[in-house]
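[1] this one's structure only:
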């Protein structure tokens, strides 16, 4: 081996699909680092290790939900109090969706989510909760029959869309708005098809809808037809009828 070849060998390292050169070359081999019982434990917090945790969350979610029948995801505020009109609407929606042949999927928390899960359970349907790890621990509400807890929001959001045939959105805060606009974007860009989105509560959603119409569409940031991507209602039967019609059930 010539001096130039030897120098190149020292300056280039292939670790599976990864190529490292010059000062980025790491000492030892991948097997050596795997079998070495000594060393820094910070590797469990590295991005490659996080990829495995992300992968495991997808596998667990897919495995838990793959055999669900047709389902509707119901969103709404965790701060909705029991006994309020919004909470009672959540119960009624959960029951009506089950009676229409759907499983009910929520974020698994309290408030509006609990109400929809409760309605589904009381109607003897399938009540699903997809929880998320948060600094303030909430846990899954007692009306969830199938529950999966996630570390990562984007994995959880994938499950909401993948295993649901539509969304019903009760009044809610930033998390609810996040899910709503995620769904609208997926439908607008045709990443998903035949995906009804129903906003429940005309008074609550009215200001947002008017802003979309007068400002977003009015200034050319979206088209008029984008306003047809969702429906607004105060009627439980109409909400269930809309998702039933658009899903072809």
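    The structure has been received and is ready for your questions. In this text the structure is predicted, and so the values were computed from the model without any measurement.
[2] contacts, neighbours, all on C-alpha from now
    Fine.
[3] Can you give me the neighbour number for residue 118?
    25 (other C-alpha atoms under 10 Å).
[4] ok, for it, nearest residue in space, not its chain neighbours?
    Once flanking residues are discounted, residue 118 sits nearest to residue 143: 5.2 Å by C-alpha to C-alpha, 6 or more residues apart in numbering.
[5] what about that neighbour, which helix or strand?
    Per DSSP states H and E, residue 143 falls between elements, in no helix or strand.
[6] same question, residue 86
    Using DSSP H and E, residue 86 falls in helix 85-99.
[7] got the buried residues for the longest helix belonging to the chain?
    Across the chain, the longest stretch assigned as helix under DSSP state H is helix 47-65. Counting neighbours by 16 or more other C-alpha atoms under 10 Å, one finds that the buried residues in helix 47-65 are 54, 57, 58, 61, 65.
[8] Let's verify the residue most central in space within the chain: helix, strand, or coil?
    The centroid of the chain falls nearest to residue 157 when counting by C-alpha atoms, centre = their mean (1.3 Å). When classified by DSSP: H, G, I helix; E, B strand; the rest coil, residue 157 comes out as helix.
[9] How are the strands of this structure distributed by residue range?
    For the chain, the strands defined by DSSP state E occupy 12-15, 18-21, 71-75, 103-106, 127-132, 146-150, 167-169, 197-200, 231-233.
[10] ok, and here's another one to check against it:
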């Protein structure tokens, strides 16, 4: 049983029940030494990060608990789970290189640390914490994944179209999940974040002056953060927990592609060090289907990764639809569709693979969410 707040821990301590099997995650245990000691045998209690003063640590270890300390010399808190954009872009006024996002990438690619056992452990703990929090975030929600190229410019018709698609899906009650990067991914997250078509158009207009993240990530992110504030207002105390209940826009990026900064139009961000875990996690959580916009090698890889579970699905296993948008692109420019047809022929997956001309054709092919989304003030 995971305990993620001091209120939950207080209730459990007051109940007098054994602490064995509890996982105390990222809590400040200052002043709780006596109450923990009163339980005597603490075997099976695991403390994951947080603040554990020496006196409390002594009680825990003496009682048989396992304590994973906080990690002070890494640029990330491995126990924290999900992020909001302000977490990753703090300090942007000093340039992108000063932000936690850029510093985490620099630490990740440091040749001296790539195979260091300690750093490998930190990254693994971090990604596991993200997965745990992401599972809680999407539980019971209808999630549509949108795939597409990172090179789509903010001033293009393709960008406006992806933004319109994200908005339509969110208005229908879906959580819009992307790879969390620039281009089509950013556009879909922007559309989902906005509550009206006019807000979508105005946000796109605001950021079109910096069409891409090259050569200046600082300018690209700065104008986007200004546009975000115009949509949602100032968010000085925003956390994944406070945004989660009404969130419509989810990004799942990776530091593996450090040259692609995360976009700021996600309500919450699940950022991974492992790209393999990240890609699989995005597809698995797209329970209401996957929509594929124009893309190149990375998008093609994701298409076949999404199709493989459909190909091997059991007879009684539900299949979520995969919709490719852009007939000419997927049959001529990057002729993926003929290969998909060949794989699907005679299989159940044939019924859920779709090729459409425009984004307007997408929504009718997706299952409706189980319940309407809860509107908020945005």
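    Right, received. Where do you want to start? Just so it is clear, the model here is predicted, and its values are computed rather than measured.
[11] Quantify their similarity with the TM-score.
    After superposition, the two chains reach a TM-score (TM-score structural alignment, normalised by the length of the first structure) of 0.70; 202 aligned residues with a C-alpha RMSD of 2.9 Å.
[12] hmm, back to that, quick one: the residue nearest to residue 118 of the first structure and residue 123 touch, right?
    No. Using C-alpha atoms under 8 Å, residue 143 of the first structure is not in contact with residue 123, being 11.5 Å away.
[13] more crowded one of these two?
    It is residue 143, of residue 143 of the first structure and residue 123, that has more neighbours when counted by other C-alpha under 10 Å, with 23 against 18.
[14] Would you check how far apart the counterpart of residue 57 of the first structure in the second structure and residue 281 of the second structure are?
    Under the alignment by TM-score structural alignment, residue 57 of the first structure pairs with residue 127 in the second structure. Counting by C-alpha to C-alpha, to the nearest Å, the gap from residue 127 of the second structure to residue 281 of the second structure is 11 Å.
[15] Could you do residue 151 of the second structure as well?
    For residue 151 of the second structure, the distance to residue 281 of the second structure - C-alpha to C-alpha - is 23 Å.
[16] With residue 256 of the second structure instead?
    In terms of C-alpha to C-alpha, residue 256 of the second structure sits 15 Å off from residue 281 of the second structure.
[17] Repeat that for residue 345 of the second structure.
    For residue 345 of the second structure relative to residue 281 of the second structure (C-alpha to C-alpha), the value is 27 Å.
[18] so where in the first structure does stretch 297-306 of the second structure end up aligned?
    Mapping stretch 297-306 of the second structure onto the first structure (TM-score structural alignment) gives residues 174-183.
[19] can you pull the buried residues of the matching stretch?
    Of the residues in stretch 174-183 of the first structure, those buried (16+ other C-alpha under 10 Å) are 176, 177, 179, 180, 183.
[20] What's the average distance for that stretch when superposed on the second structure?
    Stretch 174-183 of the first structure, aligned to the second structure and superposed, deviates on average by 0.9 Å (mean C-alpha distance after the TM-score superposition for the first structure).
[21] Of residue 345 and residue 281 of the second structure, which one has the most company?
    Neighbours were counted for residue 345 of the second structure and for residue 281 using other C-alpha under 10 Å; residue 281 has more, 16 against 11.
[22] Let me see the contact set for that one.
    Counting by C-alpha atoms under 8 Å, 6 or more residues apart in numbering, residue 281 of the second structure makes contact with residue 131.
[23] Could you check which residue of the first structure pairs with it?
    Checking TM-score structural alignment: residue 281 of the second structure goes with residue 159.
[24] For residue 165 of the first structure, see how far away that match is.
    Residue 159 of the first structure sits 11 Å away from residue 165 of the first structure, going by C-alpha to C-alpha.
[25] Please enumerate the shared neighbours of these two.
    When contacts are counted by C-alpha under 8 Å, 6+ apart, residue 159 of the first structure and residue 165 are jointly contacted by no residue.
[26] coming back round to it: which strands and helices lie in contact with the longest helix of the first structure?
    strand 146-150, helix 153-162 (3 or more C-alpha pairs under 8 Å, 6 or more residues apart in numbering; DSSP states H and E).
[27] so the longest one versus strand 127-132, what angle?
    Counting by axes from the mean of the first three to the mean of the last three C-alpha atoms, to 10 degrees, helix 153-162 of the first structure points 160 degrees away from the direction of strand 127-132.
[28] Please apply the same query to the first one.
    Strand 146-150 of the first structure and strand 127-132 are oriented at 10 degrees to each other (the same axes, to 10 degrees).
[29] For strand 146-150 of the first structure, buried residues please.
    Buried residues in strand 146-150 of the first structure (16+ other C-alpha under 10 Å): 147, 148, 149, 150.
[30] As JSON lines, the residues you listed with distance to residue 212 of the first structure would be great.
    What follows is the buried residues of strand 146-150 of the first structure, written out as JSON lines (distance: C-alpha to C-alpha, whole Å):
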{"residue": "147", "distance to residue 212 of the first structure": "35"}
{"residue": "148", "distance to residue 212 of the first structure": "34"}
{"residue": "149", "distance to residue 212 of the first structure": "33"}
{"residue": "150", "distance to residue 212 of the first structure": "32"}
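[31] Out of those, flag the one nearest to residue 87 of the first structure.
    Residue 87 of the first structure has its nearest neighbour among the buried residues of strand 146-150 of the first structure in residue 147, at 20.7 Å by C-alpha to C-alpha.
[32] Aligned to that closest one, what sits in the second structure?
    By TM-score structural alignment, residue 147 of the first structure lines up with residue 269.
[33] and that match, how far is that from residue 329 of the second structure?
    Here the distance between residue 269 of the second structure and residue 329 of the second structure works out to 30 Å (C-alpha to C-alpha).
[34] ditto for residue 249 of the second structure
    Distance, residue 249 of the second structure to residue 329 of the second structure, using C-alpha to C-alpha: 26 Å.
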